[in-house]
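Chemist: sequence and predicted structure below; questions after.
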Amino acid sequence: MGQRTRRAGRDEINLIEGGKNYGWPVVTYGTDYGGGKIGEGITAKAGMEQPLYYWNPSIAPSGLAFVGKNPYRSDWQGNLLAGSLKFGYLARLKLDNTRVLSEEKIEVGERVRDVLQAPDGFVYVLTDSGNGKLLKLLPQ
């Protein structure tokens, strides 16, 4: 069997466009779990795209949802939600087309396995524990 690369950090979001090179594993913000470099150990190279956003250290993202029309504050519309298995929160990324303006961490207290916006407009979060929960986010 071949050697498997284990990495820490550099979970990223890319704005995918045809014909562009997103660099893995040549460019990365992550490191091997043992602390060594991945690939050339560089974060940028001509002809390779930078991520729209990345987490370092890794949040172990799980589930990803764009928020459309919803019963929450209007500033949630168009945001991106990502669950964190590692830290037990839901990341709300406020977007401005091709930029992430800010990240809000919504504490869940358990590993987040999945997140989605249902047809009723509400956001539901599925946790990953012995007694996993299905949580419905309600507006404040």
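Modeler: Nice, thanks for sending it over.
Chemist: contacts and neighbour counts: CA atoms only from here.
Modeler: OK.
Chemist: which SS state does D75 fall under?
Modeler: Assigned with DSSP: H, G, I helix; E, B strand; the rest coil, D75 falls in the helix class.
Chemist: ok, the residue lying closest to S84 once chain neighbours are set aside - contacts?
Modeler: Leaving aside its sequence neighbours, S84 sits nearest to P61 (Cα to Cα, 6 or more residues apart in numbering; 4.7 Å). Listed by Cα atoms under 8 Å, 6 or more residues apart in numbering, the contact set of P61 reads 11, 82-86.
Chemist: cool, G19 as well?
Modeler: If a contact means Cα under 8 Å, 6+ apart, then G19 has no contacts.
Chemist: put this next to the first one:
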Amino acid sequence: GAIWSHEHGPRGGDEINIIEAGTNYGWPDITYGINYSGTPITDDTHREGMAQPLHYWDPSIAPSGMAFYTGEDFPDWQGDLFVGALKMQKLVRLELDDRSIVEEEDLIASLNKRIRAVAMGNDGHLWLLTDSADGEVLRLVPPSP
């Protein structure tokens, strides 16, 4: 029932947040990123009354699509959060313990393709869309025994 969000920040500062009414997430008063020109946005990453992100990336991965895994083919991934990365050209698996991220794993980086969209399919598989002129729709399946 929670609203999970990812935020594509400037050079660093990409975030995962759980959106809650009345919460101040701090932008641009606090951030882990800098302007694209290299100048600081602020020197502050924390301030009283402002929420910290659940997770952040620095350097930026340029997050794109995001989905929770609810399939059965990868039992160890049940309930994990998957985020596509445009800049870093990978799929990121975030292992969760309730509302905490306890592990981060990079997947399919060897494809060297920007991951634009991530979705949990009705068929129980995780589906990805690459971002290029010859883009592809990919379905994650377990390796054959």
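Modeler: Yep, it's here. Values in this document were obtained by computation on a predicted structure and should not be read as measured data.
Chemist: alignment lookup: S129 of the first structure to the second structure.
Modeler: Using TM-score structural alignment as the criterion, S129 of the first structure maps onto S132 of the second structure.
Chemist: need the contact partners of the helix or strand hosting E103 of the first structure.
Modeler: Assigned by DSSP states H and E, E103 of the first structure falls within strand 99-107. Among residues not part of strand 99-107 of the first structure, those counted as contacts by Cα under 8 Å, 6+ apart are 52-53, 88-95.
Chemist: quick check: the match of S129 of the first structure touching R114?
Modeler: Yes: using Cα atoms under 8 Å, S132 of the second structure is in contact with R114, at 7.4 Å.
Chemist: the more surrounded of the two?
Modeler: More crowded of S132 of the second structure and R114, by other Cα atoms under 10 Å: R114, with 23 against 11.
Chemist: how near is that one to E15 of the second structure?
Modeler: Using Cα to Cα, to the nearest Å, R114 of the second structure is found at 18 Å from E15 of the second structure.
Chemist: okay, now S64 of the second structure: neighbour count?
Modeler: 19.
Chemist: ok, the aligned residue in the first structure for it to E49 of the first structure distance?
Modeler: Residue pairing (TM-score structural alignment): S64 of the second structure is matched to S62 of the first structure. With distances taken as Cα to Cα, S62 of the first structure is found 23 Å from E49 of the first structure.
Chemist: likewise A65 of the first structure?
Modeler: Counting by Cα to Cα, the gap from A65 of the first structure to E49 of the first structure is 23 Å.
Chemist: repeat that for E104 of the first structure.
Modeler: For E104 of the first structure, the distance to E49 of the first structure equals 25 Å [Cα to Cα].
Chemist: the more surrounded of those two?
Modeler: More crowded of E104 of the first structure and E49, by other Cα under 10 Å: E49, with 16 against 12.
Chemist: so what's the more buried one up against?
Modeler: Under the criterion of Cα under 8 Å, 6+ apart, the neighbours of E49 of the first structure are 20-23.
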